[in-house]
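> Have a look; sequence and predicted model below, questions after that.
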Amino acid sequence: MSINATLFVQAIVFLILVLFTMKFVWPPIVKALDERAQKIADGLAAADRAKSELSAANQRVEKELSQTRNETAARLADADRRAQAIVEEAKARASEEAQKIITAAQAEAKQQVVQAREALREQVAVLAVKGAEQILRKEVNAGVHADLLNRLKTEL
């Protein structure tokens, strides 16, 4: 065989191989590459969506944290106000109670002073009667001289 015929046969075989490859081998490879490219594109799109969703979720979390902090601060302020009000109310009640106790103690002290004066008057009257008895050397009748003794008590 000549070199031209060999070259020609090799060209035909190469052409048949190219046609066979283009007809049967190349489409599955292209299809696999297209599918792979589509998967990669879908993955990148999903990553972008996830990234935007993550950003939105972070914003929602920050917003809720901010609201929670504000609510907590408001509740703490309210609790402080309530505590101050309770303390002030307790102080007012304690002051009123102390005033009542002081008033009661003063009234009791006045009553005891009056009782002590009465008892002292009684004792002075008895001593005056005994002194007058000894001066007069006779017994003074308390029933008869009750008016005199009452005047003496009031003068003392």
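Here it is on my side, so go on.
> alpha carbons only for contacts and neighbour counts from here, please
Fine.
> elements contacting whichever strand or helix holds Ala11?
Per DSSP states H and E: Ala11 is located in helix 3-20. The contact analysis (3 or more CA pairs under 8 Å, 6 or more residues apart in numbering; DSSP states H and E) places helix 3-20 against no helix or strand.
> List the contacts of it.
The contact list for helix 3-20, computed with CA atoms under 8 Å, 6 or more residues apart in numbering, is empty.
> and the angle from the helix or strand following it to helix 3-20?
For helix 3-20, the succeeding helix or strand toward the C-terminus, using DSSP H and E, is helix 26-136. For helix 26-136 against helix 3-20, the angle by axes from the mean of the first three to the mean of the last three CA atoms, to 10 degrees is 40 degrees.
> other SSEs contacting the helix or strand following helix 26-136?
Heading C-terminal from helix 26-136, the first helix or strand you meet, by DSSP H and E, is helix 146-155. With contacts taken as 3+ CA pairs under 8 Å, 6+ apart, helix 146-155 sits against helix 26-136.
> Quick check: Val129 touching Val140?
Yes. Using CA atoms under 8 Å, Val129 is in contact with Val140, at 7.2 Å.
> Presented hereafter is structure B, for comparison with structure A:
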Amino acid sequence: MNLNATLFAQAIVFAILVWFTMKFVWPPIAKALDERAQKISEGLAAAEKAKVELAVANKRVEEELSKSRNESAARLADAERRAQQIIEDAKARANEEAAKIIAAAKADAEQQMFQAREALREQVANLAVKGAEQILQREVNAGVHAELLSRLKTEL
């Protein structure tokens, strides 16, 4: 066999194989590769979109958490202020009640002291009259000497 004819035949067979491959085999492979590339690009776009949405959601969550923290801090401060106000009101009422009780006790003590002085003056006056009776050896009439006894009470 001739080398040129074999080489020529192999070139024709190779050309037919290239034509057959380009016509029937290559288009489905290229189509499959294009579809795969499109799916990959769609997946990457979806991943990027999900990443952006996640960042937005995280930002929104952080804002809500910050708002919740501020709100809870404000409520806590409000509660503390209210508690202080209640405590101050209770202290003021307690001080007023204590002042009333002290004033009533002082008034009662003064009244009792006044009554005790009056009783003591009465007793001293009686003792003075009895002492005068003893000294004079006769009875002193309290009705007659009322002015003298009242002057004696005021001096005591």
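Structure received. None of the values given here were measured: they were computed from a predicted structure.
> quick one, which of Val129 and Val140 of the first structure is more surrounded?
Using other CA atoms under 10 Å, the more surrounded residue of Val129 of the first structure and Val140 is Val129, with 18 against 14.
> OK, contacts around the more buried one?
Contacts were defined as CA under 8 Å, 6+ apart; by that measure Val129 of the first structure touches Val140.
> Roughly how far does it sit from Ala146 of the first structure?
Computed as CA to CA, to the nearest Å, the Val129 of the first structure to Ala146 of the first structure distance reads 11 Å.
> again, but for Ala41 of the first structure
From Ala41 of the first structure over to Ala146 of the first structure (counting by CA to CA), the distance is 127 Å.
> same question, Met22 of the first structure
153 Å.
> Number of residues surrounding Ser150 of the second structure?
By other CA under 10 Å, the residues close to Ser150 of the second structure number 14.
> what do you get for Arg81 of the first structure?
When counting by other CA under 10 Å, one arrives at 12 neighbours for Arg81 of the first structure.
> same deal with the one 4 residues further on?
The number of residues packed near Ala85 of the first structure is 12, by other CA under 10 Å.
> Can you tell me what it aligns to in the second structure?
Using TM-score structural alignment as the criterion, Ala85 of the first structure maps onto Gln85 of the second structure.
> With Pro28 of the second structure as the reference, measure out to its match.
Per CA to CA, Gln85 of the second structure is found 83 Å from Pro28 of the second structure.
> before we move on, the earlier item: roughly how far does the match of Ala85 of the first structure sit from Glu96 of the second structure?
From Gln85 of the second structure to Glu96 of the second structure the distance is 16 Å (CA to CA).
> Kindly report the same for Glu147 of the second structure.
The gap separating Glu147 of the second structure from Glu96 of the second structure is 46 Å, by CA to CA.
> Contacts made by stretch 134-145 of the second structure with the rest, please.
Val129, Ala132, Glu133, Leu149.
> Most widely separated two among the residues you listed?
The largest separation in the contacts of stretch 134-145 of the second structure, counting by CA to CA, is between Glu133 and Leu149 at 13.6 Å.
> More neighbours: which of these two?
Comparing Glu133 of the second structure with Leu149 by neighbour count (other CA under 10 Å), the higher total belongs to Leu149, at 18 against 14.
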